[in-house]
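Asks: Sequence first, predicted model second:
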Amino acid sequence: MPNWETYLEQNQSRFQAELLDFLRIPSISALPENAADVQHAADWVAQRLTAAGVEHVQVLPTAGHPAVYGDWLHAP
């Protein structure tokens, strides 16, 4: 089995738990009362990108909802 398949298999429970954590954030952006949760969801994504080794991660304010940006520019 290739390494990526082994990695996915060994971390499946963690990935599922993280996804469920994200889905629990009530971040329906069409509802104004969820604005703080939309920001929380953006921060959550930014934290996960940073933990994955993505560089230059930013939560960018916009006229509407925040955008999350990250890059990793070391491809061979």
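Replies: Great, that's in hand. Numbering: from 1, shown residues only.
Asks: Every contact and neighbour count from this point should use C-alpha atoms.
Replies: OK.
Asks: could you pull out the helices for the chain?
Replies: With DSSP state H applied, the chain shows helices at 3-23, 35-51, listed in chain order.
Asks: which of those sits most buried?
Replies: helix 35-51 (a mean of 17; mean count of other C-alpha atoms under 10 Å).
Asks: Output the contacting helices and strands for it.
Replies: Identification of packing neighbours for helix 35-51 by 3 or more C-alpha pairs under 8 Å, 6 or more residues apart in numbering; DSSP states H and E yields strand 55-60, strand 67-71.
Asks: Take this one as well and set it beside the first:
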Amino acid sequence: MSSLAVDYARKQQTRFLSELKDLLRIPSVSTLPEHKNDVRRAAEFVAQQMRSIGLENVEVMPTAGHPLVYGDWLHAAGKPTVICYGHYDVQPPD
């Protein structure tokens, strides 16, 4: 029997894939200075997605390099903390 999460993911697969493709279309090549604004745009995209699923205190935070994206949801006292870490930039096509 499938879990509720798996059932939900299956039903939302088309939307999830579309949103992923939208992110991947942003030419956020972090190794190329001419794409600095695109990297920022990708960070803003991720931040908006985080807001749309209910995360709070979402921020795009500047750093000496590329911005990091932070969000939290602190409404489950006594439950484990979950940290998700990943990158939102892409690699050049060559």
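Replies: Ah, there it is. On a predicted model such as this, the values are computed, not experimentally measured, just so you know.
Asks: what's the TM-score here?
Replies: The TM-score (TM-score structural alignment, normalised by the length of the first structure) is 0.95; 76 aligned residues with a C-alpha RMSD of 0.8 Å.
Asks: now the helices of the first structure as TSV including distance to Pro66 of the first structure?
Replies: Formatted as TSV, those follow (distance: least, C-alpha to C-alpha, whole Å):
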stretch	distance to Pro66 of the first structure
helix 3-23	16
helix 35-51	6
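Asks: still on that earlier bit, quick one: the helices and strands packed on helix 35-51 of the first structure as a markdown table, columns for mean neighbour count and distance to Asp43 of the first structure too.
Replies: Shown next, in a markdown table, are those (neighbours: other C-alpha atoms under 10 Å; distance: least, C-alpha to C-alpha, whole Å):
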| stretch | mean neighbour count | distance to Asp43 of the first structure |
| --- | --- | --- |
| strand 55-60 | 16 | 7 |
| strand 67-71 | 15 | 8 |
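Asks: closest one to Ala35 of the first structure among those?
Replies: Ala35 of the first structure sits nearest to strand 67-71 of all those, at 13.0 Å, using C-alpha to C-alpha.
Asks: May I see the helices and strands packed on helix 35-51 of the first structure organised as a markdown table, with distance to Gln10 of the first structure added?
Replies: Output for those, formatted as a markdown table (distance: least, C-alpha to C-alpha, whole Å):
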| stretch | distance to Gln10 of the first structure |
| --- | --- |
| strand 55-60 | 25 |
| strand 67-71 | 26 |
